[in-house]
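**Q** Okay, here's the prediction I keep looking at, along with the sequence it came from:
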Amino acid sequence: MSRVGKMPIALPQGVEVSIKNDQISVKGALGTLVRPVNALVTVTNEGGKLAFAPANDSVEADAMSGTMRALVANMVNGVSKGFEKKLTLVGVGFRAQASGQKLNLQIGFSHPVAKDMPAGIKVECPTQTEILIKGSDRQVVGQIAAEVRAIRPPEPYKGKGIRYADEKVSLKETKKK
């Protein structure tokens, strides 16, 4: 059996889980997340702990039990603590401004770029060169951060652009005569 799938998920206080009709829904302080349960995995709630087991002895069911356990663990963490991604802007005159559900970027183009945030995602700009993307769904937070970064990824010669806060950009040396 999958090593990850063997470990049960302990539910923190204030988190409710309901399993019905091949769907699992996790409700907490930061919202509700719903995910379909794969037919190859059986999920049981035993006294505040979620257990995942493969439905049969196939390799696919074994692998999927670990995958489902990881996805549901992310859901539990998301509705209790939340997830966040931090982006930084590197470049002269590069600015970010959050207004409601919209992120306005001035990143060296001839026009400002506006990015709308989906429901459940909050965007903040503590400084003009920092962007914080917060939400309860880990997949959506990571996808939105990747889409914002893709607007102006760091270029390899000066490193200007939008990058993750912990990202290291290796700079190339310019061409010599």
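**A** On my side now, so go ahead. Numbering: from 1, shown residues only.

**Q** going forward, measure contacts between C-alpha atoms and count neighbours the same way
**A** Will do.

**Q** roughly how far apart are Arg3 and Asn77?
**A** The gap separating Arg3 from Asn77 is 20 Å, by CA to CA, to the nearest Å.

**Q** Which of the two has more residues huddled nearby?
**A** Legend: neighbour count by other CA atoms under 10 Å for Arg3 and Asn77, higher for Asn77 (20 against 10).

**Q** Surely that one is within a helix?
**A** Yes - counting by DSSP: H, G, I helix; E, B strand; the rest coil, Asn77 is found in a helix.

**Q** Let's verify Lys175: helix, strand, or coil?
**A** Classified using three-state DSSP, Lys175 is coil.

**Q** and the most centrally placed residue in the chain, how far is that from Leu33?
**A** Geometric centre of the chain, nearest residue: Arg138, 2.8 Å, by CA atoms, centre = their mean. To Leu33, Arg138 is 11 Å away according to CA to CA.

**Q** Mutual contacts of the two, please.
**A** Residues touching both Arg138 and Leu33 by CA atoms under 8 Å, 6 or more residues apart in numbering: Met75.

**Q** right, and Ser170 touches Lys158 too?
**A** No - the pair Ser170 / Lys158 is not scored as a contact, 9.6 Å apart, by CA atoms under 8 Å.

**Q** try this one next to it:
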Amino acid sequence: MSRIGKLPINIPENVDINYNESEITVKGKFGTLSTKIPNIIDIAQENNKLKISLKEETKKVRSLHGLYRTLINNMVIGVSEQFDLTLVLKGVGYRAAVQGNEIVLSLGYSHPVKIEIPKQISVEVTQNTNITLKSCDKELLGLFASRIRAWRQPEPYKGKGILYKGEQIIRKAGKSGKK
């Protein structure tokens, strides 16, 4: 049995969970999330705790135990508290702005980069260089942040690019001139 899979999931008061053989739906004040679950995983709710157990003990099933427990836990946390991620633009002239349902980035290209914002994600830009993303879906949030970041990966020589908040870039020395 998985160490992570054995842990019970605490359910806050404002979260409602519905499940059947093949799907689980979690509702909270920040939205509704649902995911399909394999029929080899069994879910039981006791008081304000959710327990994930297995119907059979094979290597493949044990590997899915911890995964689905973590996915369901992330859904519960997302609909009750929301996940947030902050991106920082480092570089001369790098700016961001939200216009309608898209984010417009000035990243040193000859044209502004426009990326459409998914409906489940809210975007806030502060000081033109800090982008705060919030969503109840952790997977979608990470994918959208990586899509934004892919336009300017941080580079090791000057440290320019789109960084996650708190990320440290290991700098390289660059070339030395002839002496």
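**A** Looks like it arrived, so ask away. None of the values given here were measured: they were computed from a predicted structure.

**Q** And the longest strand along the second structure against the first structure, how far off on average?
**A** With residue count as the measure and DSSP state E as the assignment, the second structure has strand 83-90 as its longest strand. Once fitted to the first structure, strand 83-90 of the second structure is off its aligned match by 0.5 Å on average (mean CA distance after the TM-score superposition for the first structure).

**Q** Now do that strand: everything it contacts.
**A** Here strand 83-90 of the second structure makes contact (CA under 8 Å, 6+ apart) with 77, 95, 129-138, 141, 145, 159-165.

**Q** Just the buried residues from these, in PyMOL please.
**A** Command for PyMOL that selects the buried part of those, burial taken from 16 or more other CA atoms under 10 Å:
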select buried, resi 77+95+129+130+131+132+133+134+135+136+137+138+141+145+159+160+161+162+163+164
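
**Q** contacting residues around Lys177 of the first structure?
**A** By CA under 8 Å, 6+ apart, Lys177 of the first structure has no neighbours at all.

**Q** how close does it sit to Tyr157 of the first structure?
**A** Per CA to CA, Lys177 of the first structure is found 17 Å from Tyr157 of the first structure.

**Q** what's the answer for Phe94 of the first structure, then?
**A** According to CA to CA, Phe94 of the first structure and Tyr157 of the first structure sit 17 Å apart.

**Q** more crowded one of these two?
**A** Shown here are Phe94 of the first structure and Tyr157; by other CA under 10 Å, Phe94 has more neighbours (18 against 12).

**Q** circling back: got a list of what the residue nearest to the centre of the first structure touches?
**A** For Arg138 of the first structure, the contact set (CA under 8 Å, 6+ apart) comprises 74-75, 78, 83.

**Q** and after the longest strand of the second structure, which helix or strand comes next?
**A** Counting by DSSP states H and E, the next helix or strand C-terminal to strand 83-90 of the second structure is strand 95-99.

**Q** Name the residues of that following strand that are buried.
**A** In strand 95-99 of the second structure, counting by 16+ other CA under 10 Å, buried: 95-98.

**Q** Excluding its own residues, what touches it? List them.
**A** Residues outside strand 95-99 of the second structure that contact it (CA under 8 Å, 6+ apart) are 89, 103-107, 123-125, 128-131.

**Q** Just name the closest of those to Val15 of the second structure, please.
**A** Val123 (24.1 Å; CA to CA).

**Q** The nearest residue in space to that closest one that is not next to it in sequence: what secondary structure?
**A** Using CA to CA, 6 or more residues apart in numbering and skipping the chain neighbours, the partner closest in space to Val123 of the second structure is Leu133 (4.8 Å). The three-state label given to Leu133 of the second structure by three-state DSSP is strand.

**Q** contacting residues for Leu133 of the second structure?
**A** 84-86, 121-124, 141, 145.

**Q** please redo it, this time with the cut-off set to 6 Å
**A** 84-85, 122-123 (CA atoms under 6 Å, 6 or more residues apart in numbering).

**Q** Just the helices from the second structure, written as ranges.
**A** 3-6, 59-80, 138-149 (DSSP state H).

**Q** Those into CSV, with extra columns for distance to Tyr19 of the second structure?
**A** What follows is the helices of the second structure, written out as CSV (distance: least, CA to CA, whole Å):
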stretch, distance to Tyr19 of the second structure
helix 3-6, 18
helix 59-80, 11
helix 138-149, 20
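
**Q** Out of these, which one sits most buried?
**A** Comparing these by mean neighbour count (mean count of other CA atoms under 10 Å), helix 59-80 comes out on top with a mean of 19.
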